[in-house]
Structures are given as structure tokens and as C-alpha cells.
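Participant: Quick one: sequence plus predicted model below, questions after.
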Amino acid sequence: METRTLGKPGLDVSAQGLGCMGMTIGYGEADTTEALATIDRALELGVTLLDTADMYGPYANEELIGRAVAGRRDEVVLSSKVGAEIDENGQLTWRHNGRPDYIHRSIKGTLRRLGTDHLDLYYLHRVDPDVPVEESFGALAELVKAGLVRHLGISEAGPATIRRAHAVHPLTAVQTEYSLFTRDVEVNGVLDTVRELGIGFVAYSPLGRGFLTGTIRGTSDIPEGGFDFRRIAPRFEDENIRRNLPVVDQLSDLAAASGTTVSRLALAWVLSRGQDVVAIPGTKRRTYLEENISANDVRLSEDVLAAIDSIAPYGITAGDRYPASEMPQLNR
């Protein structure tokens, strides 16, 4: 597994990490036994970066990872997030909370659930519109000073906010959705900003929440049982699926002509965006994990890259990536 370095502070991680959210929330029913086996297999294959958040459950995802890495802490880079408000009863309020007191309180639970005395990378999950980002990062910087956190990041933030946060404490990573179906960061200034400032970029949902695997051709292909985010995501409405399928089919044909699969092609494309880009595809099954990891060996020629750009340019995708109520929370 190739190693890449995030940010000027220098956090070395596997080029491909593991997004763990779907193991407990967001993509249908959970299978704890298979999830634990998937994390174990990921570590065997050289994955070092495990990505979670306190809201994934809530709490259940951090607890799962804590179980998975018990006795293996020195093998992993643990990444979590704070800012999605969870009340005293352990329920999501669906508000953002970037207040310093909330951040200080949250890290204690995160460390306890993960079974560690420090977190390698801690993100502000979303920007709280009622709290200046400088105040949130002042609190996060205090956690670094106290030795509870090694590196800081921010998720789904716009260029101006990234600069403001970075001015308080150097950011190691910015995490945002990035795939052949979501190329916003190429045109909205986010990639330009992180590269100017020397910040690493972590791409979540690099397979378009499964769309770029070629297995979803209608809403009937979204698994039943448990809550699946895709059932409320505009991009996965039947009409938008119908409009997006020709793009997937053309990419599939290109992949086949290149001797690979469309999911490997899509992941290899994200990894080809630069040595400062790390992908964290999410999966809860070993079979998909192994296929994802094999994308590290795919090399895309200049002709294939040009063909990809022709098939899937910025703006080609039909449907927003989040429901209308959540779109204003992005790229603040």
C-alpha cells in the first residue's frame, strides 16, 4: 500500500483509507461481525487510516472501531469528527454545535469509545453558523496543546473558512466529497486553497455512494432494511438515476477496454488527482474492500484520463448530493 503525507505538519497515511460510517449507519442494516472482519482485513492489506465520527450511530461507529483496533493502536491512524450535536440522551439534534465547551466535552467520549489516549486527526464535521470558526478552532487547538489530538481538519468547508481555520491552527486535512460524480472542489476553489496552504485533501464517497460501481440502475437496487441515505438523496431519485446511467455505462465501457472495472477506474481516477489526495471509500464487506484496494494498482494513461474527462466533466451529474435542507450546510 502506497503511503501519502497529509499536510505540512506531516501525517503519513495509506493512500486509500477506510470510511467506516456505513458499518453502523446510513447504508442499510449493520452486520457487526462482518464489519469487524472488514476492518481486520483492511489492516492486513495495508490500510492505516480509519475514518469515523461521533454522530455515526450516534457513538456506535466509534465503539465498533475501538473494538476492532484494541491491542493494535500503533497500526492505525484514527480519524474522527465533532460538530454534529448529540444531546445528553445520546440523540442527534440535527443541529451543528461548534462551541468550545461542546468540543471539549465531546473529545472525552470519543477517546473513551476508541480506547485511546489521543486521536490522530480530529475534524470539525460541519461549520456551526452561530459560532465563528475561529472560536471552534481555538478549542480544537487547545486539544492539540493538551496532547489529546495530534492533527486538525475540517469537513465540507469553503475556501474562506478553510483560510480562517488554518490561521488559528495549521490544518492537516480538508475532507470533502470528491468523485467523478462530484467534482465541485475542482472549480469552487477548495483544491486550489488547500494546495496553496499545504493542506492534505481527503476524498469521501469517491465511488459516488455506490453509483460508480455500476450496480445501481434504479431505486429498487438500493437495499431494503434499515435506513439508507440514498433513499432521501436527490441524486438517487429514479429520474436522476435514469439521467446519470449513461455516464456510468460509458465509464464502464472505458474500464472494460482498459482491462478493469468501473469502480476500480473511478477510484484510480481520484487517487491520480495528486499525491496530496487520499481516498476513503466506505464499505462494510470484505469483498468490496478487496476490490477497492486493488484500484491502487490501476494506472490510467493520458488517453484514458482524457476520455474520462470527456465522459464525466464537472456538472454532468443530475441531482444534488444532499437533500435541499442540507445543501446550505456545505462549502460554508
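Facilitator: All right, it came through fine. Residues are numbered from 1 along each chain as shown.

Participant: C-alpha from now on. contacts and neighbour counts both.
Facilitator: Will do.

Participant: how close does Gly19 sit to Glu88?
Facilitator: 26 Å (Cα to Cα, to the nearest Å).

Participant: Which one's more surrounded, those two?
Facilitator: More crowded of Gly19 and Glu88, by other Cα atoms under 10 Å: Gly19, with 21 against 7.

Participant: Tell me where the longest helix sits in the protein.
Facilitator: Under DSSP state H, the helix in the chain containing the largest number of residues is helix 238-257.

Participant: in that one, what's buried?
Facilitator: Using 16 or more other Cα atoms under 10 Å as the test for burial, helix 238-257 gives 240-241, 244-245, 247-248, 250-252, 254-255.

Participant: For the stretch 101-250 of the chain, which segments count as helices?
Facilitator: 133-145, 159-168, 190-197, 238-257 (DSSP state H, counting those that start in this stretch).

Participant: For Val47, find the nearest of these.
Facilitator: Shortest separation from Val47 across those is recorded for helix 190-197, at 23.7 Å, computed as Cα to Cα.

Participant: Just list what the closest one packs against, helices and strands only.
Facilitator: helix 159-168, strand 200-204 (3 or more Cα pairs under 8 Å, 6 or more residues apart in numbering; DSSP states H and E).

Participant: Next, the buried residues of that helix.
Facilitator: Using 16+ other Cα under 10 Å as the burial criterion, the residues of helix 190-197 that qualify are 190-191, 193-194, 197.

Participant: Then stretch 286-301?
Facilitator: Buried residues in stretch 286-301, counted by 16+ other Cα under 10 Å: 286, 288-289, 292-296, 298, 300.

Participant: Please compare the first structure with the one that follows:
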Amino acid sequence: MTTTRTLGRSGIEVGALGMGCWAIGGPLWGDGGQPFGWGEVDDDESVRTVHAALDLGVTLFDTASNYGAGHSERVLGRALAGRRDRAVIATKFGNRADEATRRWTGTDPSPDYAVSSLEESLRRLGTDHVDLYQLHINDLPVPAALDLVGTLEDLVAQGKIRAYGWSTDDPASAEAFAAAGPHCAAIQHDQSVLRDNARMLAVCDAADVAALNRGPLAMGLLTGATRAVGRDDVRGMAPEWLVWFTDGRPTPQWAARVEGIRAALTADGRTLAQGALGWLLARSPRTVPIPGCRTVAQAEENFDTLALGPLPEDAFAEVERLMADLRPVPAEG
């Protein structure tokens, strides 16, 4: 059973599942009191969670400069102290945040900020290089993204990053960016059993880059969670793009879809979350799902999927059959 994957043409090998580190950043606030984090978090438990993930075969840890206004990077750096050689660190740039107030302060797509943000990330992470450095402005116009490629290639040449990518959900943007420089290794995009993105996977195939799956558990909906979350959690005041939750609870129509495929995802004894992650591993050899975790129990459940492997062919086919009439038809263009 293959439990590792390669980040596209970079040659960087990672565990087939990575750990998303947004939640361990704790609170972050935007304009009007909009939460951009997952509420209060126990840093000691976060460190134990990273260690558990490593022990279960996870090597890729995905964070960002603005998760918790830098707190996620600090906690990850603490957790990987003495273990850096076992980890592939992915972080992101482009969003500014104030560490003192835990507030998001806007975006900055400039090449100068890409350089200064990296230096700050390296200090917080306690390392001399980042393995994957990703643009974190989803809808940035392509010309502005392409203006960054020369700077990113320079950072590769300096040994400060090994590869780079873009966190975007637009296939055309991803295609242009992946073609612009030889060290682009990954596109991070929304992908789950509830929201397949065949066009993006095709782009990743054509460009020979990895597909890092953001939101593989639909922000927790695919764990079967039903409890209400607080107003300091991004799901408690869900922004427009976050369709899975309404007023802190699962959105009824999406929860119904989960129930419609639960039996197929769990037919071989997996939990719902393990079935959803197994579906992604079966979907494409390029996928690297990065479920978020902030407790050891969550890490153990999610990353035991590495031992279970991709969803069996018959179960995958049954999920596809069930979803055929449920999955929204993608907009043209």
C-alpha cells in the first residue's frame, strides 16, 4: 500500500495525508468582529497532536503566516523542535495580521512582502528554510501572481524555500501559475467528496504538480459533528464561501448529503472522516488531503486512514453513484 506521495515535479516526498494547522493558530479576527480562526486552543495539546501525526506517518504540515496572526507557526515550530528533519513544512504568504491584537489587516501581494513575510515565518518556525511556500490570496489576478514568480525562484536559489505554489480555487489561474516557473510544485484548492474539482485535478495532472486538498472534511461536516460552535469560530459566523455551516451548525441540505453517502463511505468499517479521506486518496494519485487537527484524538482518527488506504473501488463507485444527482453542476467558464 502506498502511504507516500510526491509534490509534483519537486521530488519532495510526503505522507499521503498532511496535517492542516489553521485550527492550532487559535483566534484571529477580521473586520466587524468576523472570526477567521477556530476559537481558543490548548497549545500543549497542539504540540502533542503534531507529535502524534508524525508518529502516524504524517510528514507534511500546512500552516500560514496569518493563522492566529502567526501563532500557528510558533506552535508548529515548537512542536518540530528536534524533529525538523522528519517534517515537510508548507506555509503561506499574502495576508497581513497584527500579532498583538490577533487581527487580520489586509492582503499584500507584493514581491517585497513575499520576502519579508518569509523571514518572519522562518523566525516563528525556528527553521532556516520552508519546503513549500504558497501564495495565500485565492482570487489574486493572474498578472499580479505572475509578478511573484521571479522572486520565488530567487528564494529557491537562495535555499530559503525548496518549492512554491498557490492556494487558489480557479483552474485557469492555477494553470498559468504552474507554467510560469520550474519550481512550482503544488496547487492548494478546495476538494472533498462533497465538492469535487475535476478541472483543477486535470490542471495538476497536466502541469505535474501536487493537489493539496484544502477542506477535505468540509470544515468538520464530514466528521459527523453536530454540536454548535461558538462565535469565536469561523463556522459560528460563516462567511459567504463557507457553505457547510449556518449560525454555527451544519447547514441542513449539506448535512443531508452527508447522510446520503455515509453508508458507502463507512462500508468497510471506517469512520465517516476516514471514509471521506479515503475517497480523496482514491480520487487521484496527486491528491494530498490536509485535514485540520487540534487534538490527539482527531489526529489518530484522521491519520489512521494511512493504514486503511484509499477507499475500495466498489465503495468509491457507490459514492459516485449516490453523488451523481446531488453534487452541484459546476458553473460554465
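Facilitator: Nice, I can see it. From a predicted model like this one, the values you see are computed outputs, not experimental measurements.

Participant: Got a TM-score for the two of them?
Facilitator: The TM-score (TM-score structural alignment, normalised by the length of the first structure) is 0.86; 313 aligned residues with a Cα RMSD of 2.6 Å.

Participant: quick one on the thing from earlier: what about the buried residues of stretch 286-301 of the first structure, which are in strands?
Facilitator: Of these, none are assigned to strands by DSSP state E.

Participant: Could you tell me the end-to-end distance of stretch 212-227 of the second structure?
Facilitator: Per Cα to Cα, stretch 212-227 of the second structure runs 28 Å from first to last residue.

Participant: Buried residues, it. List them.
Facilitator: Neighbour counts over stretch 212-227 of the second structure (16+ other Cα under 10 Å) mark 212-224 as buried.

Participant: And for stretch 113-124 of the second structure?
Facilitator: Result for stretch 113-124 of the second structure [16+ other Cα under 10 Å]: buried residues 113-115, 117-118, 121-122, 124.

Participant: Include distance to Asp120 of the first structure when you put the helices of the stretch 101-250 of the first structure into JSON lines, please.
Facilitator: Output for the helices of the stretch 101-250 of the first structure, formatted as JSON lines (distance: least, Cα to Cα, whole Å):
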{"stretch": "helix 133-145", "distance to Asp120 of the first structure": "10"}
{"stretch": "helix 159-168", "distance to Asp120 of the first structure": "17"}
{"stretch": "helix 190-197", "distance to Asp120 of the first structure": "19"}
{"stretch": "helix 238-257", "distance to Asp120 of the first structure": "36"}
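
Participant: ok, back up a step: quick one: which two of the buried residues of stretch 212-227 of the second structure are the most distant?
Facilitator: Between any two of those, the greatest separation by Cα to Cα is 22.6 Å, found for Leu212 and Gly224.

Participant: Pull up the gap between the aligned residue in the second structure for Asp128 of the first structure and Leu277 of the second structure, please.
Facilitator: Mapped onto the second structure by TM-score structural alignment, Asp128 of the first structure lines up with Leu140. Per Cα to Cα, Leu140 of the second structure is found 29 Å from Leu277 of the second structure.

Participant: Look at the two and report which has more neighbours.
Facilitator: The neighbour count for Leu140 of the second structure versus Leu277, taken as other Cα under 10 Å, is higher for Leu277 (31 against 17).

Participant: For the aligned partner of Val209 of the second structure in the first structure, which non-adjacent residue is closest in space?
Facilitator: Aligned counterpart of Val209 of the second structure in the first structure: Ile199 (TM-score structural alignment). Leaving aside its sequence neighbours, Ile199 of the first structure sits nearest to Gly7 (Cα to Cα, 6 or more residues apart in numbering; 4.2 Å).

Participant: which residues sit in contact with that neighbour?
Facilitator: By Cα atoms under 8 Å, 6 or more residues apart in numbering, the contact set of Gly7 of the first structure is 171-173, 198-200, 276.

Participant: Could you rerun that using 10 Å?
Facilitator: Residues in contact with Gly7 of the first structure (Cα atoms under 10 Å, 6 or more residues apart in numbering) are 151-153, 170-174, 194-195, 197-201, 276.

Participant: Which members of the residues you listed define the maximum pairwise distance?
Facilitator: Between any two of the contacts of Gly7 of the first structure (Cα to Cα), the greatest distance is 17.3 Å, for His151 and Arg195.

Participant: Show me the strands in the second structure, by range?
Facilitator: Using DSSP E, strands in the second structure cover 4-6, 13-15, 19-20, 60-62, 88-93, 95-98, 103-107, 130-135, 161-167, 184-190, 210-214, 245-246, 249-250, 287-289.

Participant: In the first structure, which residues correspond to the third one?
Facilitator: The one in question is strand 19-20 of the second structure. Going by TM-score structural alignment, strand 19-20 of the second structure sits over residues 18-19 in the first structure.

Participant: chain center to the matching stretch, what's the gap?
Facilitator: Relative to its chain's centre, stretch 18-19 of the first structure lies at 7 Å (Cα atoms, centre = their mean, to the nearest Å).

Participant: With the second structure overlaid, how far apart is it on average?
Facilitator: Stretch 18-19 of the first structure differs from its equivalent in the second structure by a mean of 0.4 Å after superposition (mean Cα distance after the TM-score superposition for the first structure).

Participant: Find the residue closest to Gly159 of the second structure in space, skipping its chain neighbours.
Facilitator: Spatially, and ignoring its direct neighbours in sequence, Gly159 of the second structure is nearest to His129 (6.8 Å; Cα to Cα, 6+ apart).

Participant: Could you do Ala256 of the first structure as well?
Facilitator: Leaving aside its chain neighbours, Ala256 of the first structure sits nearest to Val262 (7.6 Å; criterion: Cα to Cα, 6+ apart).

Participant: from memory the one you found sits against Val298, does it?
Facilitator: No - counting by Cα atoms under 10 Å, Val298 is not a contact partner of Val262 of the first structure; they are 11.3 Å apart.

Participant: list residues touching both of those two?
Facilitator: Common neighbours of Val262 of the first structure and Val298, counting by Cα under 10 Å, 6+ apart, are Ala268.
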